[in-house]
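Asks: sequence and predicted model, in that order:
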Amino acid sequence: MRTTRSPWFHAVMIPFTLLWLAPIVFVLFVALRTFDDIATRGLGALPAALTLDGFATALAGGQVATALANSAVVTVCTVVASLALAAIAAYALSRHRIPARRTILLVMLAGNLLPPQILLIPVSRIAQGLGIYDTLFALVVVQVGFGLGFYTFVLHGFMRALPAEVFEAALLDGSGPGRTFWSIVLPLCRPALAALAALATTWIYNDLIWAMTVLQTDTKFPITAALLNLQGGYSSSWNVIAAGSLVAAVPTAIVFFVFQRHFVSGLLVGSGK
């Protein structure tokens, strides 16, 4: 049954919504202003005229486009590999009698509790020792390694909540572990996988610290590192920096809106139990 929101709810939420939108609108106005207008009247002034010169300058030379492509490759590969490995590990730990499986799960989760700052030098040295330093593959490996524990922990709890009758029926039908996982468990885990995919995409796409740790060539930088270079090259051209930031924010916004329904349902899984 559809519920009606109280007018007080809208009265409280509208100011919060406007407060949340204010920085985005501010950055958009800065991106649409000219350099001379900003230099003369300051960042806080309303634009005297609107122009797309900031976007044209940010996209000139192909640096931002190359960085977006690098970010897309790293993000897609990392999300697919992380969720695939996490789903397999969670299925094994939740549905099979593995010795010390609770300890294994806690050890995997404990890796996410370590501050990344203390691991920067070891990760860089390991990447160099393996011969993968300054490659997108190294960044994918690092992202998978540091996200796998959390994804496995979340999926483990979700899979343990699945009805035991489903697995008993599959066993009576002669379904093996592999077929049960592919045909039953994965479809039932779609909300959780979608929610994790949206979160992982945002985390990986917006990451800067690991990109600066295992990469050094400008043409291999993801969009976050490229924006840092853009700020260095156009330290006073705030319209260019704002335009580049808006361009970089578009992919994650698209992912969130595409997975919005699954993301919300994934967060609410188990809330009624």
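Replies: Structure received.
Asks: could you use CA atoms for every contact and neighbour count after this?
Replies: Will do.
Asks: go through the helix or strand hosting residue 94 and flag the buried ones.
Replies: According to DSSP states H and E, residue 94 maps onto helix 63-95. Neighbour-count burial for helix 63-95, counted by 16 or more other C-alpha atoms under 10 Å, picks out 63-79, 81-94.
Asks: alongside the first one, take a look at this:
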Amino acid sequence: MTLTAPASTRELQDRRPPVRRPARPLRILLYAFLSLVALGWVLPLALAVYASLRPYEETSRLGYFSLPEHLTLDYYGEAWSQADLPRYFLNTLIVVIPGVLITLFMASFTAFAIARLRIPGRKVLLITFTAGNLLPPQVLITPLYTLYTLVPLPTWLSDSQSLYDSYLGLILVHVAFQFGFCVFVMSNFMRTIPEEITEAALVDGAGVWRRYWQLTLPLCRPVLAALATLEFTFMYNDFLWALVLMSSGDKLPVTSALNNLRGQFFTDYNLLAAGSMLVALPTLIVFQMLHKQFVAGLTLGATKG
């Protein structure tokens, strides 16, 4: 006869069913509030998708909040060709991709100098960058417009031979307005990196560039992905600066292409909804590609250990 050893106390505790704690009223209220907020964000998007799949004649006869008689994807093909979306997508990428890369590179290097190098006045410099984000961009429309018309450029950079009506001018204004926010976020993130890493590299003779490029920047991958997602969305959705600082219709970004779907006397809002879905698609793709790093960058530092 063989005797079996009794199970340990920890094993018995693991086998017990989890104790369900009673729901607190504040937690229920919080969940209800978050559900309403999520519904408020999702409902307009769902309605736009629903409208883009229905013919306008059916919607005008039955209303937007009615069951469909039939659904079709014809509006998407019509919006793609009528609004000339491929050309406007290319215009947007010419501005957004260099704008995001230049902003992240310059902001990361500046943040490294503020967080890791003992330069005089670095706190004042960081406050200045942060305060710059509080300035409404609308107050700078007239000075920037005047300045852009006065700054000369060679013909191969701008047909107008000035910063006005050029891709370079649009890139520069995006970099300038997003630079301070990225410096603020990245400098705070770099302060969480142990200083012993860069100090050991300094003892081994590593210069500033090597400590930045080979040691600090690889550790900033989560915050870089989060900022890349945000900056791509900010620059991609911008319409104000392109409207003010550009005059050639063939250079405008994709957000302006939706105006091509509006008629002089009649607007098919179902067609406009289909065009809006196509315009919003790149931001959804970028977020889907970087959503893990985006969430990691937002939650990093929220808990210790």
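Replies: Here it is on my side, so go on. Source: prediction; values computed, not measured.
Asks: rewinding a little: list the helices and strands the helix holding residue 94 of structure 1 packs on?
Replies: helix 101-110, helix 136-160, helix 190-205, helix 223-233 (3 or more C-alpha pairs under 8 Å, 6 or more residues apart in numbering; DSSP states H and E).
Asks: in structure 2, what stretch matches the shortest one?
Replies: Under TM-score structural alignment, the alignment places helix 101-110 of structure 1 onto residues 122-131 of structure 2.
Asks: what lies in contact with the matching stretch?
Replies: Contact with stretch 122-131 of structure 2 is made by 114, 179-181, 183-184, as judged by C-alpha atoms under 8 Å, 6 or more residues apart in numbering.
Asks: name the element the equivalent of residue 217 of structure 2 over in structure 1 belongs to?
Replies: Matched to structure 1 by TM-score structural alignment, residue 217 of structure 2 sits across from residue 186. Residue 186 of structure 1 belongs to helix 186-188 when elements are defined using DSSP H and E.
Asks: now what about that helix, what contacts it?
Replies: For helix 186-188 of structure 1, the surrounding residues in contact (C-alpha under 8 Å, 6+ apart) are residue 87.
Asks: quick one: buried residues of that helix?
Replies: Buried residues in helix 186-188 of structure 1, counted by 16+ other C-alpha under 10 Å: residue 186.
Asks: which residue, other than its chain neighbours, is closest to the counterpart of residue 138 of structure 1 in structure 2?
Replies: Residue 138 of structure 1 maps onto residue 169 of structure 2 when the alignment is built from TM-score structural alignment. Closest residue to residue 169 of structure 2 apart from its sequence neighbours, by C-alpha to C-alpha, 6 or more residues apart in numbering: residue 163 at 5.0 Å.
Asks: my read is that that neighbour contacts residue 173, right?
Replies: No. Using C-alpha atoms under 8 Å, residue 163 of structure 2 is not in contact with residue 173, being 10.5 Å away.
Asks: more neighbours, those two?
Replies: Set residue 163 of structure 2 next to residue 173 and count neighbours by other C-alpha atoms under 10 Å: residue 163 wins out with 25 against 16.
Asks: and the gap between the more buried one and residue 171 of structure 2?
Replies: Relative to residue 171 of structure 2, residue 163 of structure 2 is positioned 10 Å away (criterion: C-alpha to C-alpha, to the nearest Å).
Asks: before we move on, what about residue 112 of structure 2?
Replies: According to C-alpha to C-alpha, residue 112 of structure 2 stands 23 Å off from residue 171 of structure 2.
Asks: got it, and residue 222 of structure 2?
Replies: Distance, residue 222 of structure 2 to residue 171 of structure 2, by C-alpha to C-alpha: 24 Å.
Asks: please apply the same query to residue 73 of structure 2.
Replies: Between residue 73 of structure 2 and residue 171 of structure 2 the computed distance is 35 Å (C-alpha to C-alpha).
Asks: ok, those two, which is more surrounded?
Replies: Shown here are residue 73 of structure 2 and residue 171; by other C-alpha under 10 Å, residue 171 has more neighbours (21 against 12).
Asks: give the contact list for that one.
Replies: Contacts of residue 171 of structure 2 by C-alpha under 8 Å, 6+ apart are 95-96, 98-99.
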